[in-house]
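S.K.: What shape does this take:
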Amino acid sequence: MQANRPAQFVAVFDFGAQYGQLIARRVRDLHVYSEIVPCDTSAEELKAMAPSAIILSGGPASVYADDAPDMDAAVFELGIPVLGFCYGQQIMAVKLGGKVGHTEKGEYGPAHLVRRGESRVLEGTPQEQTVWMSHRDAVSEVPQGFSVTSVTDTCPVASMEDASRNLYATQFHPEVRHTECGKAILSNFLFNVCGLEPSWTMEGIIDQKVDQIRREVGSRKVILALSGGVDSSVVAALVHRAIGDQLTCVFVNHGMLRKGEPEMVEEVFREQFHMPLVHVHAEERYAKMLAGVTDPERKRRLIGTEFWRVFFDEAQKIGDVEMLAQGTIYPDIIESGARKTGGKAATIKSHHNLIPFPEGVHFDLIEPLDHFFKDEVRELGIALGLPAKMVWRQPFPGPGLAIRIIGEVTPEKLAILKNADAIVREELDAYNQRLFEETGDRNSEHACWQYFAVLPDIKSVGVMGDERTYQRPVIVRAVESADAMTADWAKLPYDVIGRISSRIVDEVEGVNRVVYDVTPKPPATIEWE
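M.R.: As a prediction, this is how the structure comes out:
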């Protein structure tokens, strides 16, 4: 059990749903804390957690499959309100004596739903509405005590409920935005059925986290590897607010950051926040180490290993440090299957924040963001007073520009890429800002989610000033994505692409050609190496 969990919280049972994280986020959007828990959490364990409500996620399996995710039926006897989606509805039905059948025709995408009778969770929504379906199996016979509250042309039990036991379920997905009344359905469940309060706000979160950090740290010294990225920057601001100069930030400058970023780190943390900041200038050290290295995985290994070597050297110089602050966030933990969740969702990657402590060296970890989603981390950063340009900084790989330079990293290539990338970011920052002003939505589906320049290890012929040139091309990569698991290339207006191309060729010495990458993920990745 998490000791510092808010008094009211929603437990989201994870049955391997692609929308599992989205459910937790939608609940938090309504200012109620939620947490993903393994679907096989026992009723006894759940009772000890004392959730205010339970939501059962969807999942790709059939409830009758031999290896289907299962749950403890006694959960339904705890008296805690339960809302199930898709697989969550089906397993609720089976556990309580109903039946699930394999329909002749599946439903995938938008479906026309018609309400039937009274419903506490559908209250206030239209008699007919569009919902988002994704299923082949469906409930064919509801358990005793349940009533059918909506249908579609294909699904005879689009939703069901037993209000006397506070058990509710939908075959459709209220958590996705394509379900037009999804937010209202979640609100009805959280506030009308469960009687919760929308009290999980950033101001309250900061106060709670500051108190928690102070209790956890006590009088000990804390060190933080500060990259200037969103997560480490928010951790720095939050921990510093809690313990002041007991925190020392170490900024290892390997020379492969984007143009202007080292200066921004100095300005924000040394000048604005007045934090103890150690700026390690390791540019030459890295340049020598990477000379002649072309393999991208070797670049990553060398840069990562050297980073921790430099960092731990500085920690020894500071002395008496007992704790290491980390920018681990909730998706890191969920996707890695590490430590704090045991959900059924497939493991996607190894935990990227595991620390290679040298022999004889160990720090206790403090991870104050380990139950926050990325958008919540950004909100927290703004509330803590970090500048918007840092909070909205787009994802950037740890090895930096080294893996956006194809082939060997040289001072000449670094200079070209830094200058070209600065132009790409400047133009697309402005483009995104215009979209934000027009739509009021910082996460517009039409905005660029990530954008950068890549320098390939080739040259091409061009003509400049009536003379032939033999110079490098620059590749521009801009994608739209919600979570980086999939991405599509950004459909930028031609005038924006044209202006980026003209500026790079005119302003960046050594470049005579600009190309635009129009490959989605999959089959490509967002990064080139």
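S.K.: C-alpha only now, for contacts and for neighbours.
M.R.: OK.
S.K.: residue boundaries of the strands in the stretch 251-400 of the chain?
M.R.: Assigned by DSSP state E, counting those that start in this stretch, the stretch 251-400 of the chain shows strands spanning 277-281, 321-325, 364-366.
S.K.: Put together CSV for the ones you listed, with mean neighbour count and distance to residue 198 on each row.
M.R.: Formatted as CSV, these follow (neighbours: other CA atoms under 10 Å; distance: least, CA to CA, whole Å):
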stretch, mean neighbour count, distance to residue 198
strand 277-281, 16, 38
strand 321-325, 19, 30
strand 364-366, 16, 28
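S.K.: mind checking which of those strands is nearest residue 496?
M.R.: Ranking the strands of the stretch 251-400 of the chain by proximity to residue 496 (CA to CA) places strand 277-281 first, at 36.0 Å.
S.K.: now for that closest one, which elements pack on it?
M.R.: strand 247-253 (3 or more CA pairs under 8 Å, 6 or more residues apart in numbering; DSSP states H and E).
S.K.: buried stuff in stretch 402-421?
M.R.: 402-410, 413-421 (16 or more other CA atoms under 10 Å).
S.K.: before we go on, could you also do this sequence so I can check it against the first one:
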Amino acid sequence: MSHQTVIILDFGGQYNQLIARRVREHGVYCEVKPYTTPLADLRAIDPIGIIFTGGPNSVYLETSPHVDPEIFTWGVPILGICYGCQLIAHTLGGKVTAATEDSAREYGKTETYFDTKCRLFKGLPAQGITWMSHGDYMEKVPDGFALTARSDACPNVAIADEARGFYGVQYHPEVNHTEHGTDMIRNFLYEVCGAAGDWSMRGYKETAVQALREKIGDGKVLLALSGGVDSSVAAALLAEAVGKQLTCVFVDHGLMRLNEGDEVETAFSQWDINFVRADAEELFLSRLAGVTEPEAKRKIIGEEFIRVFEAEAKKIGRVDYLAQGTIYPDVIESGAGDAAVIKSHHNVGGLPDYVDFKEIVEPLRLLFKDEVRGLGRELGLPEYLVSRQPFPGPGLAVRCIGDITKEKLGTLRLADFIFRDEIAKAGLEGTMDQYFAVLTNMRSVGVQGDGRTYDYTLALRSVTTTDFMTADWTRIPYEVLDRVSVRIVNEVPHINRIVYDITSKPPATIEWE
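M.R.: So this is what the prediction gives:
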């Protein structure tokens, strides 16, 4: 799979994955590499451009991460963001120093003025909001650089050496708070680097299918299918490539949302593969009986999943390849570069100890989550699978507080469906990133019909987020919450009170357990 490539050189910035996603969104392939990557390895990639990320350090300290100045002799355009901007200035003869006055420090939304003759800002407004986060500033810019953006507090918000294709910005163009920030990244890619825009999921599908066929040959492939987006798309891609040589083992632990098990099975009926649905609901419920501690639940579910998967794998016999739904953020966060990555989630963790195979296949390891969804659509997976929300590995077990019973799971499953159904009817799916119901272990007095009740309290949770590291609770309209509440208390037995979680992350987590 040959594409033009941009290198994202990571100096510890919190937005490194977001920068890469922005580049990919513009149809340009990129890879995130640690700043310690040998220059020879970087040069072998033959990049059309390089982006230095932000970072928490000060470039003038010897202990801070730096880059070999040779990289500036390659004739490859470079964009430095925040720390990356200061690194360019520091390395090429400028001076970066700590701010001694409040006016030199900038944090948050900042009114900024741009020189639109600079290629980075071509076709964009001359004034706009940027997102700043820096306590150091460039006291002196290197020779050959012009100042191309300023703010009321700082005269050197952006610098450029257009002749060599070197650009630096003190702010973060990759975040939504910066107006036209993604357009600035696009300008760097197309106006400066001359990108062709040769990266798409349609193209990836075609080349990936061919590469998998060549690699696997007539071998047998085994995949643990959880029903989540990643494993489902990996299964669909492998099904397209090798068909009957693929066996998907779907462990139905009885902890999924309403109808999800049937939906997964139906979705894969279009391919001629070996689809094994292991009905293990009673086994899981018996092991979870009386267990209330969240981590104990997770451990039990992980162990049982592996045991069930192992039993099914033994029935298959020889397996040449074990397939996993590893995606690019897993690779980046592991720090393993191009080394094989074993996800630690319960649906695959530990499996190599139990299944005899010669190699791991990770057909999605170059893709971000939004790209995985796009690939799923290209492969013809139904939208209910492709757009499925993040779902915890232990499923509803960690959304049912306290002990778990089949009856409580049924109550939660129906209430959760009603919540999601009303959000869909209101056309609000795109305004929130994760939303679900939690059956609390609290019971309270209520009045239904002519009598008093003593039943469970259900909590509703919805958040908006860009990275799931932080999240804000969603401002769902009251009339929608009212419809959800009325339907649940009327249609779902044993619930007489609904509460809405209005806590952001932090201090709370997204899930309750």
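S.K.: In space, not sequence, find me the middle residue of structure 2.
M.R.: Nearest residue to the geometric centre of structure 2 (CA atoms, centre = their mean): residue 369, 5.0 Å.
S.K.: aligned partner of that one in structure 1?
M.R.: In structure 1, the residue matched to residue 369 of structure 2 (TM-score structural alignment) is residue 374.
S.K.: what about the residue lying closest to that match once chain neighbours are set aside, how many neighbours?
M.R.: If the residues on either side of it in the chain are set aside, residue 374 of structure 1 comes closest to residue 329, at 7.2 Å by CA to CA, 6 or more residues apart in numbering. Using other CA atoms under 10 Å, the number of residues around residue 329 of structure 1 comes to 20.
S.K.: Distance of the aligned partner of residue 329 of structure 1 in structure 2 relative to residue 229 of structure 2?
M.R.: Aligning on TM-score structural alignment places residue 329 of structure 1 opposite residue 327 in structure 2. Computed as CA to CA, to the nearest Å, the residue 327 of structure 2 to residue 229 of structure 2 distance reads 11 Å.
S.K.: ok, now residue 397 of structure 2?
M.R.: When residue 397 of structure 2 is compared with residue 229 of structure 2 (using CA to CA), they lie 19 Å apart.
S.K.: Can you name the residues that contact residue 140 of structure 2?
M.R.: Contact analysis of residue 140 of structure 2 by CA atoms under 8 Å, 6 or more residues apart in numbering lists 94, 95, 96.
S.K.: Just to confirm, what residue in structure 1 is aligned with the first one?
M.R.: Superposed on structure 1 with TM-score structural alignment, residue 94 of structure 2 falls opposite residue 98.
S.K.: Give the burial count for that match, as a bare number.
M.R.: Counted by other CA under 10 Å, the residues lying close to residue 98 of structure 1 total 17.
S.K.: Relative to structure 1, and after superposing, what's the average distance for the helix or strand residue 112 of structure 2 falls within?
M.R.: Residue 112 of structure 2 is located in strand 106-114, with elements delineated by DSSP states H and E. Strand 106-114 of structure 2, aligned to structure 1 and superposed, deviates on average by 2.2 Å (mean CA distance after the TM-score superposition for structure 1).
S.K.: Of the strands of the stretch 251-400 of structure 1, which is nearest residue 218 of structure 1?
M.R.: In terms of CA to CA, the element of the strands of the stretch 251-400 of structure 1 nearest to residue 218 of structure 1 is strand 321-325, at 10.7 Å.
S.K.: same for that closest one, what does it pack against?
M.R.: strand 221-225, strand 364-366.
S.K.: immediately after the first one, which helix or strand?
M.R.: Going back to what we said before, that points to strand 221-225 of structure 1. helix 230-243.
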